[in-house]
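> for reference, the sequence and a predicted model appear below.
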Amino acid sequence: MAKRKRKTLPKDFGQLLEQASLEELIAVFDQCELEATGGYSKSTALGFYNCPDELVRWLVEQGAGIDARDTYQRTALHHRSSSWKGGVDLLLDLGADIEAQDYQGDTPLHAAAKSHKVQALAALIRRGADIDARNRQGHGVLQIALATTSNADIEATAKIAQILLDAGVPADDAMLAEVQRIGREFEFHRAGFNPDYLEATDAGLACLYGLFGVTPVASRQLHDGKAAISVADGPWHNQHQQLWQLLVPSNGPAATVQGEVIRLSGRISREIHHNGAANWDADFKAMLTALVRHLGNAVPLPPGELAEAQALAAALCGGDDDVARTDRLSALAVQWVIANPQPLSLPLPAYRR
């Protein structure tokens, strides 16, 4: 009686794909089924981005399913479309479904756009992928490319946008808003951006502005560390945002106590409300302590409001909040900065975030 083959690939299969010969890789399937799965998403061998072309062909010839799904209902074409290794044309030549949808309704074209893989996206379009496909959230390919763009993706996104617009995808207001967001985020972090990629990224950003008819975002004007700090009258949240733009660096602590008070109140609020306190640790608790200490220095908050800040910090110590506490703490931070317009140099913080 023949020995039953394994339904799972060896734990080091990804490493074998990089190091083993074709004969050694084929020998793996003497022990494993053709559609044995492995890796974090439990994909078949075809779904591994580094599966050699020769092994891909052999597996399909032996009967492996070209559109086998992983845990997230992604096919090998989804994986290759989001990988720098390529291989899209080979899978399509072997019969892969160009419109296969994963659990989110994303097609391989969505996967290429979301991962900002220009060559894969161009290949899929050349092979007839539906440029108007929408996923279960109703997101089109160009919209998802823009919405997932970070600073490092700008150059690639500009090329993707050009390809899709040339192919007939219409621009809409949501896309224009995303281009504006991309510009704002880049300008905020420009000072700390890798200079080796600055020229190409600037060119990509200019291309996006031109393609969508968006007015370029103004360069950020950072405080010089010497002049008196001022902020326009208005609601505290508008003032907090103005001070954030003026005083908070793209990463690391601020140069002034005023900037750090704004940074700390903003970081604490964002960690709790936008990240579910997933990273809440001793560092965030130390940031809370430092924030309250700063509010009691120089021209301190009035006694009643300083006591309120201390009580708010104690309540937030566990990383839980109903929004009201972090909002109030941020408003008190703004109040303290307004009362202390002359820049104060920040001592070395006791936290690393």
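Here it is on my side, so go on. Numbers count the residues shown, from 1 in each chain.
> switch to C-alpha atoms for all contacts and neighbour counts from now on
OK.
> now do the contacts for the nearest residue to Gly225 once chain neighbours are set aside.
Closest residue in space to Gly225, ignoring its immediate chain neighbours: Pro343 at 6.3 Å, by C-alpha to C-alpha, 6 or more residues apart in numbering. Counting by C-alpha atoms under 8 Å, 6 or more residues apart in numbering, Pro343 touches Gly225, Lys226, Ala227, Ala228, Ile229, Thr256, Val257, Gln258.
> put this next to the previous one:
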Amino acid sequence: MAENDVMSKEKAIHDGVSPIKIPDEEDEDLLFQKLWEYLVPSCGKAQTAQGEIIRIAGRVQHEFLNNGCINWDEDFHKMLDTFLKYLPLGNGFSEEDLKIAEVLVGLLKENGKKGFIDDKIIGVFCSCAMTWVKQNPEVIEPLKAEYVR
């Protein structure tokens, strides 16, 4: 395989400044995965608010579905609080949608403490993150993170 063939197969990673291109994907799980690969660095926090909200959703999803909440701690609560702070930014959620998101985050906090896994709630949570990213293709600076994860 020629070197150019290898280069063309590398995944596209967002540069942190250009408008965000939302992949054309109908399957929500695949769309989430594509947004993760495009916006979230291999380590550390994202360089855009859009990347960070996807990173938070993915970290919470992984903790619930892959780890059974065994590592659930205050850092996850801080991540969820930050998630809510992103939703009114830019072309933010309506007041009604923000209230729904607050209830959703409250359920995740309680379920995380108890180790109760509900993949439907996680799915809605990830959908919220993707909806916000779709509404905000122009880069928004990430908020100061109060969490380590």
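It's in. Keep in mind it's a predicted model, so treat the numbers as computed, not measured.
> overlay the chains and give the TM-score.
The pair, once superposed, lands on a TM-score of 0.86 when counted by TM-score structural alignment, normalised by the length of structure 2; 140 aligned residues with a C-alpha RMSD of 1.9 Å.
> measure stretch 272-282 of structure 1 end to end?
With C-alpha to C-alpha, to the nearest Å as the measure, the first residue of stretch 272-282 of structure 1 is 14 Å from its last.
> that one maps to which residues in structure 2?
Taken onto structure 2 by TM-score structural alignment, stretch 272-282 of structure 1 occupies residues 64-74 there.
> what's the longest helix in structure 2?
Longest helix in structure 2, counting residues (DSSP state H): helix 95-114.
> how far off centre is whichever helix or strand comes after it?
Per DSSP states H and E, the first helix or strand lying C-terminal to helix 95-114 of structure 2 is helix 119-135. Taking the mean C-alpha point of helix 119-135 of structure 2 and that of its whole chain, the gap between them comes to 8 Å (C-alpha atoms, centre = their mean, to the nearest Å).
> same check on stretch 69-81 of structure 2?
Using C-alpha atoms, centre = their mean, the mean C-alpha position of stretch 69-81 of structure 2 is found 14 Å from that of the whole chain.
> residues contacting that stretch, please?
The set of residues that contact stretch 69-81 of structure 2 without belonging to it, under C-alpha under 8 Å, 6+ apart, is 56, 60, 63, 105, 109, 112-113, 115-116, 145-149.
> related to what we said a few turns ago, can you name every helix or strand that the longest helix of structure 2 contacts?
helix 74-86, helix 119-135 (3 or more C-alpha pairs under 8 Å, 6 or more residues apart in numbering; DSSP states H and E).
> from the contacts of Pro343 of structure 1, which would you call buried?
A residue is treated as buried here by neighbour count (16 or more other C-alpha atoms under 10 Å); on that basis the buried members of the contacts of Pro343 of structure 1 are Gly225, Ile229, Thr256, Val257, Gln258.
> ok, back up a step: hmm, who's touching the longest helix of structure 2?
Taking C-alpha under 8 Å, 6+ apart as the criterion, the residues outside helix 95-114 of structure 2 that touch it are 64, 69, 72-73, 77, 80-81, 84, 87-88, 117, 121-122, 125, 128.
> now the angle from that helix to helix 119-135?
140 degrees (axes from the mean of the first three to the mean of the last three C-alpha atoms, to 10 degrees).
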